[in-house]
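> only geometry, no sequence info:
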């Protein structure tokens, strides 16, 4: 039972760990039933969230590291045994069958059987003492330097559970969503795994999926009703929808035609409107805007709890070109802003170089530029979110009793 889902999970893990491709870029297997597709995704995610501890539990039972296909089978079965707590007999039999199916793993079926039988008996105690999956050094280093080792470990622990699903409601909408809780910031939170498209109100556009952290930057702009607002790097469109719903005259700009198509789909479903422009943000030229929202391209290290593949795929070499692009985008956006207008700069990153440091550097580059201090409690947040330069810093270890929140940085800039 479940062999096809497990086989699909192995293909997914191969795409991430060997080919270094993000989950979102891997093709789906249309031969599988929706239930098997969902199970395969859950299994792959389980392995990626616990890869280091799983390997540490498997290693004592190996004389030497096996070839990657056999190791993948062991990792998958270990995740089912040690994390999901599945029945040992079924997991071991399935893993052995998968090994026998593979051309390069058939001769290792006996080893797989022996290792997993030992792991089923001795592994749970060993796994319970393993530390959470560690972040790679290029993420862990800056996080530890900024907030300390204790916060780093808390962030790593916050990446382990499946995250809940947050919704932003269209003003006036009040769908009946069983199991939903209202967060202090106003977002609705649903349990992990909720099928959003089946919820009442989805087809009529009463809400859209948007992490509670991602819903805050628009609120830093204040009252936008009747204002010309530019949403730079707009896809997939959550902030565009917010701005339109609040009465702004929105221009949504994104470089990717496929991602802009998602913005169009979301606008159509919710019955909201925006001017849509596909092109390079650095080439955009238009009459000055009253306000600009710049959700800049970044390493997305604040979203690892939603994208456990990211630390296994993203290289540290992306940081420098992204920070250079962010600097250029801030400078260009300021050139598109009316005097006295507001620019909100934000990134879904844990790295200060993509957040706090960018704002501090912009203040030095642009005479008269200042930060409008954010008021976290007024937004439903906590004063601990305040950053020294006046922005907000959110981390995955915050709100542990509410289910956590994505890592995000945001600041509102203005100049006379």
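Thanks, I have the structure now. Computed from a predicted model, the values in this text were never measured in an experiment.
> drop to CA atoms for contacts and neighbour counts, all remaining ones
OK.
> so when I look at residue 334, I'm seeing a helix, right?
Yes: residue state for residue 334 (DSSP: H, G, I helix; E, B strand; the rest coil) corresponds to a helix.
> Measure how buried it is and give me the count.
Look at residue 334: counted by other Cα atoms under 10 Å, it has 22 neighbours.
> residues contacting the nearest residue to residue 355 once chain neighbours are set aside?
With Cα to Cα, 6 or more residues apart in numbering as the criterion, residue 355 has its nearest non-adjacent residue at 5.5 Å, and that residue is residue 409. Each residue near residue 409 by Cα atoms under 8 Å, 6 or more residues apart in numbering is listed here: 346, 347, 348, 349, 350, 355, 356, 391, 392, 393, 394.
> which stretches of the stretch 201-350 of the chain form helices?
Using DSSP state H, counting those that start in this stretch, the helices of the stretch 201-350 of the chain run over 217-220, 238-245, 257-270, 310-313, 319-335.
> picking that back up, the residue nearest to residue 355 falls within a helix, correct?
No: counting by three-state DSSP, residue 409 falls outside a helix, being strand.
> That one and residue 309, how far apart?
According to Cα to Cα, to the nearest Å, residue 409 and residue 309 sit 21 Å apart.
> just residue 117 next, same as before
28 Å.
> For these two, indicate the residue with more neighbours.
Legend: neighbour count by other Cα under 10 Å for residue 117 and residue 309, higher for residue 309 (23 against 17).
> ok, residue 245 - how many residues close by?
Neighbours of residue 245 using other Cα under 10 Å come to 21.
> Verify the stated contact: it with residue 172.
No: with contacts counted by Cα atoms under 8 Å, residue 245 stays clear of residue 172, the gap being 10.0 Å.
> Would you mark the buried spots in the helix or strand where residue 90 lies?
For residue 90, the host element (DSSP states H and E) is helix 88-101. Of the residues in helix 88-101, 88, 91, 92, 93, 94, 95, 96, 97, 98, 99, 100 count as buried by neighbour count, 16 or more other Cα atoms under 10 Å.
> Contact partners for the first one?
So the one you mean is residue 88. Applying Cα under 8 Å, 6+ apart to residue 88 gives the contacts 81, 117, 120.
> what's the nearest residue to the residue nearest to the spatial centre of the chain if we skip its chain neighbours?
Nearest to the geometric centre of the chain sits residue 303, at 2.7 Å (Cα atoms, centre = their mean). Spatial nearest neighbour of residue 303, chain neighbours left out: residue 406 (5.5 Å); criterion: Cα to Cα, 6+ apart.
> one more structure, for comparison:
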């Protein structure tokens, strides 16, 4: 085996520790690891895929390891993580058994865990022999989902839809792109399918930056669900629009591409740097302001306000499986309070007759439907403006009886699925 092979596994081990023991978001841990720059692109891609697979299949992997241990009980954390990486390769990534086992054993030696080499070898060899058959008998979706999430989704949506959510999480999401214009032309160039809303969809994989049109700014990466809110304002040409909590900037780009005069706000100057970079690549313009949107007072009210509020992101597990491992029930309560403050303030930023759209990439009702119910009960300045399926390419499955968007992983299977999202459109009434 090569030094780079072991180096890649070592990075993966570090990243798994950061996510599972320090609750660091996977993307943040990945970007910050000092050894990644020294790996070839292929090895970096392998690291990302390996760690994401462990995070996505953690419940299954741990049950397989427990089954294949000679004695009950799990080894100490670092050894457990080595076994997790090896099991993911053997059962879910089709890595040749000798490569997965040998690299795990060598990694133990490099990480001062030589006394555990025999244990790692024995467990992984048994996983290699029996793992696939054992995995086929597991309740994969349920095993990989924390109890509190499963119970919250079953309570909110019923057992059948909750089952659809957790089974959708077993698979990596496709790559969705928003184009500035001519979706059918770009679909041909990018080997993509045009979805009913105009989003392009292609299988994930490969380097995004090397795809046709990236450098020219013809498109940007954005999930189908995330692309919907900015399309629901109507004609925005020449209108003043506030994009609150704007980073990473996909919706800012959409609004600017529609001809709006966009003011994009976010508390994080670092995250806004990415918004600025993306707008420059796309040859689009927006005014960028670093501030707390819950306290910001503009000199002039907006014709339209988009509040994509910070949330638990439980609707985006297909793309970010670390959410299953780092989010807690306590996070939901804290986020819901922050969302309520942002939403209450956002109402006062819209001109009478203007439009406010509230959205989150969460499938927790506390972060979606409940926020709008509370707002309408206490603030007579806004009324719900129902969204119709005709506005979304006929995607009636994701429209609720109240005229809000509630998409769930597992929906739109005929189109390749969708992330979980909530969208409500409100109109500021004349007082």
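Ah, there it is. Everything numeric in this text was worked out from a predicted model, so none of it was measured.
> Once they're superposed, tell me the TM-score.
The pair, once superposed, lands on a TM-score of 0.96 when counted by TM-score structural alignment, normalised by the length of structure 1; 415 aligned residues with a Cα RMSD of 1.5 Å.
> separation between the aligned partner of the residue nearest to the centre of structure 1 in structure 2 and residue 232 of structure 2?
In structure 2, residue 303 of structure 1 lines up with residue 316, judged by TM-score structural alignment. Going from residue 316 of structure 2 to residue 232 of structure 2 by Cα to Cα gives 21 Å.
> So which of the contacts of residue 409 of structure 1 belong to strands?
Among the contacts of residue 409 of structure 1, the members found in strands (DSSP state E) are 346, 347, 392, 393, 394.
> Neighbour-wise, which one of those residues leads?
residue 346 (30 neighbours).
> Give me the neighbour count for the aligned partner of the residue nearest to residue 303 of structure 1 in structure 2.
Alignment note (TM-score structural alignment): residue 406 of structure 1 maps to residue 419 of structure 2. By other Cα under 10 Å, 28 other residues sit near residue 419 of structure 2.
> Quick one: residues contacting residue 419 of structure 2.
With Cα under 8 Å, 6+ apart, residue 419 of structure 2 has these contacts: 223, 224, 225, 315, 316, 317, 318, 361, 407, 408, 409.
> which one of those is nearest residue 144 of structure 2?
Nearest to residue 144 of structure 2 out of those is residue 317 (Cα to Cα; 11.4 Å).
> how close does the closest one get to residue 363 of structure 2?
From residue 317 of structure 2 over to residue 363 of structure 2 (counting by Cα to Cα), the distance is 10 Å.
> against structure 2, where does stretch 326-344 of structure 1 fall?
Mapping stretch 326-344 of structure 1 onto structure 2 (TM-score structural alignment) gives residues 339-357.
> residues of stretch 193-209 of structure 1 that come out buried?
Under the neighbour-count criterion of 16+ other Cα under 10 Å, stretch 193-209 of structure 1 has 201, 205, 206, 207, 208, 209 buried.
> residues in contact with the match of residue 303 of structure 1?
So residue 316 of structure 2 contacts 361, 362, 419, 420 (Cα under 8 Å, 6+ apart).
> likewise residue 218 of structure 1?
Residues counted as contacts of residue 218 of structure 1 (Cα under 8 Å, 6+ apart) are 239, 242, 243, 293, 344.
> just those now: which is nearest residue 186 of structure 1?
When those are compared against residue 186 of structure 1 (criterion: Cα to Cα), the nearest one is residue 242, at 12.7 Å.
> And for the closest one, nearest residue in space, chain neighbours not counted?
Distances taken as Cα to Cα, 6+ apart put residue 218 closest to residue 242 of structure 1, at 7.1 Å, once the chain neighbours are dropped.
> What lines up with the one you found in structure 2?
In structure 2, residue 218 of structure 1 lands on residue 230 (TM-score structural alignment).
> Residue 220 of structure 2 versus that match, what's the distance?
Plainly put, residue 230 of structure 2 is 14 Å away from residue 220 of structure 2 if you go by Cα to Cα.
> Also residue 204 of structure 2?
Distance from residue 204 of structure 2 to residue 220 of structure 2, by Cα to Cα: 14 Å.
> and what of residue 246 of structure 2?
Residue 246 of structure 2 is 15 Å from residue 220 of structure 2, by Cα to Cα.
> Need the counterpart of residue 201 of structure 1 in structure 2.
In structure 2, residue 201 of structure 1 lands on residue 213 (TM-score structural alignment).
> do the same with residue 85 of structure 1
Using TM-score structural alignment, residue 85 of structure 1 pairs with residue 94 in structure 2.
> Its match - how many residues pack around it?
Neighbour tally, residue 94 of structure 2, other Cα under 10 Å: 10.
> quick one, strands of structure 1?
With DSSP E as the criterion, structure 1 has strands at 165-169, 181-182, 188-190, 207-209, 228-232, 249-254, 275-278, 289-295, 337-347, 370-372, 392-394, 408-414.
> Give me the mean deviation of the first one from structure 2.
The one in question is strand 165-169 of structure 1. Superposed on structure 2, strand 165-169 of structure 1 shows a mean distance to its aligned partners of 0.6 Å (mean Cα distance after the TM-score superposition for structure 1).
> can you put the helices of the stretch 201-350 of structure 1 in JSON lines and add distance to residue 12 of structure 1?
Output for the helices of the stretch 201-350 of structure 1, formatted as JSON lines (distance: least, Cα to Cα, whole Å):
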{"stretch": "helix 217-220", "distance to residue 12 of structure 1": "34"}
{"stretch": "helix 238-245", "distance to residue 12 of structure 1": "28"}
{"stretch": "helix 257-270", "distance to residue 12 of structure 1": "23"}
{"stretch": "helix 310-313", "distance to residue 12 of structure 1": "13"}
{"stretch": "helix 319-335", "distance to residue 12 of structure 1": "26"}
